[in-house]
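Participant: Structural data only, the sequence is not supplied:
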């Protein structure tokens, strides 16, 4: 993956770049299976279930990931890199003549598919966000989304009193299951609620938002 100032794409195996091709594919399958299982079942998702979803044996899973913390790290890294790639796609579309707000909207729809709100409660406790690869992925994502916001705002298509932190909070909230429900039940409502949110970002704004715009810095501070 490129550094925080670069625009390159992730490799898909950045956490273990020296693996053989077949081992790297197994690792990627395990990480994707873990993302799906954790989003659906939360802390109830077992490593045995993740291995089954990935189509590998338990020994293969443990050879790559000795514990849940190591696996959680790579899930967070893969999701952050993939969302950043979607932001780069949106910027490329906008550079090719796509309406800046439409490009932003397509990015948000793609980011929502990662179900980050369902993953956050499961992964937040055991992942070191200062780890260099995670930090680089996060900074790249923030930079790219900031550019999407700036372009839409300069075009007069994005309300002036919203910022990147508002979007990052919304991505979590839109994909966070309600207590007592499963993540899969969100699909019935997610498209509607996503459209409501995006319409709320459009300029001209129909109302004034309370408080201050949530910047990236404010979002980091919680």
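Facilitator: That came in fine, so what should we check first? Predicted model only: the values in this text are computed from it and were never measured.
Participant: from here on, contacts and neighbour counts on C-alpha atoms
Facilitator: Fine.
Participant: so where do the helices sit in the protein?
Facilitator: 21-41, 47-54, 58-64, 68-95, 100-112, 116-123, 132-154, 164-174, 187-201, 216-221 (DSSP state H).
Participant: Take the ones you listed and write them to JSON lines, including distance to residue 207.
Facilitator: What follows is those, written out as JSON lines (distance: least, CA to CA, whole Å):
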{"stretch": "helix 21-41", "distance to residue 207": "34"}
{"stretch": "helix 47-54", "distance to residue 207": "46"}
{"stretch": "helix 58-64", "distance to residue 207": "51"}
{"stretch": "helix 68-95", "distance to residue 207": "27"}
{"stretch": "helix 100-112", "distance to residue 207": "19"}
{"stretch": "helix 116-123", "distance to residue 207": "27"}
{"stretch": "helix 132-154", "distance to residue 207": "17"}
{"stretch": "helix 164-174", "distance to residue 207": "16"}
{"stretch": "helix 187-201", "distance to residue 207": "9"}
{"stretch": "helix 216-221", "distance to residue 207": "22"}
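Participant: here's the one I want to compare it with:
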């Protein structure tokens, strides 16, 4: 892909991500093109249909999460600092605002099946944290991913300038709850369901299909 074509693609995806969050995936594609600073013909050359654009936004978001875990592990020798770096990067991606706007669409189930699952390298990272004795032993990958989703959901009343900085602040509070300090006493076990790999996949499939998750 030529550099200008690649740049156009990235601008369109960035614009679509923002438009889908604010207006939903049925927003006019002319609005996406205008926000991206390209013509509607350029958008259709890159993405011949709305379904193609939605799939690309979803795939790009999930793939970016996968890469963020890998990058954090490469850049930080300390496993807990790698976890911190990944979670702050995921907050910047605003996954809790992007993906829920697309859940329930038929195209999402196929898209999620085709992209790499970020939970796998994340589970490896959490295992390293636990082996180092710096992460509470009952924390699992689903706790991390769904906390990021909750932190990045838009607050009621519309977006405001402090939204993202506030999410980063609250993330640091959450990280403090995940970390085990040397010499700390035994903590009370976490309540509620354990979001292990099987539970997470079941929940994700129901979210993708637009149905409420059930325990069975």
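Facilitator: Thanks, I have the structure now. Because the structure is predicted, anything quoted here is derived from the model rather than measured.
Participant: now the helices of structure 1 as a markdown table including distance to residue 180 of structure 1 and mean neighbour count?
Facilitator: Listed next are the helices of structure 1 as a markdown table, based on distance: least, CA to CA, whole Å; neighbours: other CA atoms under 10 Å:
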| stretch | distance to residue 180 of structure 1 | mean neighbour count |
| --- | --- | --- |
| helix 21-41 | 12 | 20 |
| helix 47-54 | 21 | 18 |
| helix 58-64 | 30 | 15 |
| helix 68-95 | 23 | 21 |
| helix 100-112 | 21 | 21 |
| helix 116-123 | 13 | 20 |
| helix 132-154 | 31 | 20 |
| helix 164-174 | 16 | 19 |
| helix 187-201 | 16 | 14 |
| helix 216-221 | 27 | 12 |
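Participant: Nearest to residue 209 of structure 1 among those helices would be which one?
Facilitator: helix 187-201 (10.0 Å; CA to CA).
Participant: and that closest one, what does it pack onto?
Facilitator: On a contact count with 3 or more CA pairs under 8 Å, 6 or more residues apart in numbering; DSSP states H and E, helix 187-201 of structure 1 meets helix 164-174.
Participant: Output the residue interval of structure 1 matched by stretch 125-141 of structure 2.
Facilitator: Stretch 125-141 of structure 2 corresponds to residues 148-164 in structure 1, going by TM-score structural alignment.
Participant: Nearest residue to the residue nearest the centre of structure 2 in space, ignoring adjacent ones along the chain?
Facilitator: Nearest to the mean C-alpha position of structure 2, counting by CA atoms, centre = their mean, stands residue 95 at 3.6 Å. Of all residues not flanking residue 95 of structure 2 in the chain, residue 149 sits nearest, at 6.0 Å (CA to CA, 6 or more residues apart in numbering).
Participant: follow-up on the earlier one: outside of the match of stretch 125-141 of structure 2, which residues touch it?
Facilitator: Outside stretch 148-164 of structure 1, the residues that touch it by CA atoms under 8 Å, 6 or more residues apart in numbering are 87, 90-91, 100-101, 103-104, 142, 145-146, 201-205, 208-209, 212-216.
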